[in-house]
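S.K.: Just the structure for this:
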Amino acid sequence: MTDHAPAPGKRDPLDVAGVVPPTVTAFDESGAVDPEATVAHARFVADGGARAVFPLGTNGEFALLSGEERRRVVEAVADGVDVPVIAGVGTPSTRDTVAHAEHAEAVGADGVVAVTPYYYPLDEQGAVEHYRTIAEAVDIPVYVYHIPSKTGNELSLSALGRIAAIDGIAGLKDSSKDVPWLAQAIDRNPGLTFMAGSDSLLHAGLDLGCAGLVSAVANVFPELVVDLYDAYDAGETDRARELQSTVFEVRDAMKRGPYMAGVKTALQVRDLSFDVGGLRAPLRTMDDDDRERLEADLAALDLV
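M.R.: The predicted model follows:
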């Protein structure tokens, strides 16, 4: 139950609310997937107050993993944490997405997140049939992942309305950063759970009606984003806004250097009991100068 924060949609059997980090995939020194460290990170965010975890999202580098590696990650995380696991299963192909969804269900995932197909242009009917096929294939809730800047495919409000009517569709994670689109999507589809997918819009997402916060910053500082959510839910608006300002600063610091290098570098800076390793090529880690500046920024914020 929530007090001042938006409630999850009535069609969401998991009642997703609060902070849901898009957890990282750890790699060992050889560059192979490290299931133990991947689980350790998922447990770390859960211990920090996350209500659920989302492995194999963008931060999980899902598009750079083989099918077998993706299955290993889902198996490990589903078996390794006590909070709900909503596994990323999206691919450009409906057939492959269904196979990943069926596997996730079979190994104990509580729900699946399916990014819109990417590379090929997708029309409204294709989008609707894609999600209908996934939802009919599994008995766990299906969440749509909307990130048109990466997929090249934006869902129209009309398409989302048709998808929302499909049995088994429980919610949507929106990383479009299109506030008018998100506001209208929430207004038109009250049965769905909506999750804000950008750290730049955590507080704003709650204001719009998002029940969940899928936060990359929460991969490193789960307690910070949980505090923001809890303050908002308690009606402490000024405190929640202050914490959003801190999240802005952390986000800016972690965005320095190569794309997505900040999260794993910041985890190393925190000097935790596990090592998630670097990123998979062609993604790159921060160089020494960027790492030192990141560490100085986080220290100035009293976070390390």
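S.K.: drop to CA atoms for contacts and neighbour counts, all remaining ones
M.R.: Will do.
S.K.: all strands for the stretch 101-250 of the chain, in order.
M.R.: 111-115, 142-146, 169-174, 193-196, 212-213 (DSSP state E, counting those that start in this stretch).
S.K.: out of those, nearest to Met254?
M.R.: Met254 sits nearest to strand 212-213 of all the strands of the stretch 101-250 of the chain, at 18.0 Å, using CA to CA.
S.K.: where do the helices sit along the chain?
M.R.: Taking DSSP state H, the helices of the chain run over residues 35-47, 67-80, 94-106, 124-137, 148-151, 157-164, 179-188, 202-208, 222-233, 237-254, 261-269, 288-300.
S.K.: Second input sequence below; structure requested for side-by-side comparison:
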Amino acid sequence: MSITDTPLYTALVTPMNENGDIHLDDLASLIHKQDEAGNGVLVLGSTGEGLALPLEDKKQVVKTASSLNVDVPIMVGVGGFNLRNQIEWIEYCHQFDVDSFLLVTPLYAKPGPKGQVQWFKSLLDTADKECMLYNVPSRTGSKMSPLVLKELADHSNFVAVKEASGSIEDYQNYRKTAKDIVFYSGDDGLLPFFSMAGCNGLVSVASNVWPKATHQYVDWCLDGRGPELLPLWQECTDALFSGPNPVPAKVLLNEKGWIENTKLHPPLTEDDVEDISILKNADNMIQRWYKENS
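M.R.: The predicted model follows:
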């Protein structure tokens, strides 16, 4: 079974105790909620504060996620700007029952096309599992070069791209470059557009707080019903980005009683969500929609 057989992956938040340690019980509970909804789980992506966590905490997350015997695939985030560290991280994860890796464009350095190809090839060669490449220039400072797709499309471990540039035009250009590679939208609100342009699914922030409803949203979008969903889901997913991600998601998860507190690693803080009523209203709207349509 390929990771591309799963149309929805939740970019999972990482719940913490007040002292900043990983809240392992909350982590397990969140993963089980995703398993019940049939959603794949991505741990230690940007929504999971993967770059802010100490290495030992990251190891705890992977150990816990891989020990739960869930039926859905587990994907592990790989990101940074030190190649050796990323290779060592992939090699560490090989000992656990995880299904794939998410490989993000190198951060901060703004490498050119050939540098990107060399970076991704090194990681793909190291991995013994399927990989999804991640284009998110708003976070990394550089856009994934089409040369990466052209040069690496035949690599046995390269099966998918998470496209989060926010540009339908870029997405279409990437698809022309690598016609056999599967694409996922990295933007909840843009899924209706991406699905009409042939994407395979979604890597979602919204499914943290609405696991079953987001699963249905993805199914309907992939079934051609995206346009009718756009107004509601655009408004409600925008609420989850009313502050820096994953701050609003953690605030709402805490409000729903799904995590014990809203603790984040600096420089993120829950103080950047000033009006929780926006989140509560979005939650009510999505819950109502799901109740009426499930």
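S.K.: Can you pull the TM-score for these?
M.R.: The TM-score (TM-score structural alignment, normalised by the length of structure 2) is 0.90; 288 aligned residues with a CA RMSD of 2.2 Å.
S.K.: want to throw the strands of the stretch 101-250 of structure 1 into CSV with mean neighbour count and distance to Gly161 of structure 1?
M.R.: Below are these laid out as CSV (neighbours: other CA atoms under 10 Å; distance: least, CA to CA, whole Å):
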stretch, mean neighbour count, distance to Gly161 of structure 1
strand 111-115, 26, 17
strand 142-146, 25, 12
strand 169-174, 27, 11
strand 193-196, 30, 13
strand 212-213, 31, 20
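S.K.: Could you dump those into TSV and include distance to Leu228 of structure 1?
M.R.: Listed next are these as TSV, based on distance: least, CA to CA, whole Å:
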stretch	distance to Leu228 of structure 1
strand 111-115	24
strand 142-146	23
strand 169-174	19
strand 193-196	13
strand 212-213	10
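S.K.: Among these, which comes closest to Ala266 of structure 1?
M.R.: strand 212-213 (19.7 Å).
S.K.: how about the strands of the stretch 101-250 of structure 1, which one is nearest Arg284 of structure 1?
M.R.: That would be strand 111-115 among those, by CA to CA, at 23.4 Å.
S.K.: So which bit of structure 2 is the closest one matched to?
M.R.: Here strand 111-115 of structure 1 aligns to structure 2 at residues 100-104, judged by TM-score structural alignment.
S.K.: Which residues does that stretch contact?
M.R.: Applying CA atoms under 8 Å, 6 or more residues apart in numbering, the contact partners of stretch 100-104 of structure 2 are 3, 45, 73-80, 120, 123, 127, 129-136.
S.K.: what do you get for stretch 258-268 of structure 1?
M.R.: 24, 59, 216-217, 219-220, 253-256, 275-279, 283-286, 291, 294-295.
S.K.: what does stretch 15-32 of structure 2 give?
M.R.: 14, 41, 57, 60-61, 64-65, 68, 70, 208, 250, 258-265.
S.K.: quick revisit: of the strands of the stretch 101-250 of structure 1, give the one that comes closest to Ala104 of structure 1.
M.R.: strand 111-115 (7.3 Å).
S.K.: quick check: angle from that closest one to strand 142-146?
M.R.: 30 degrees (axes from the mean of the first three to the mean of the last three CA atoms, to 10 degrees).
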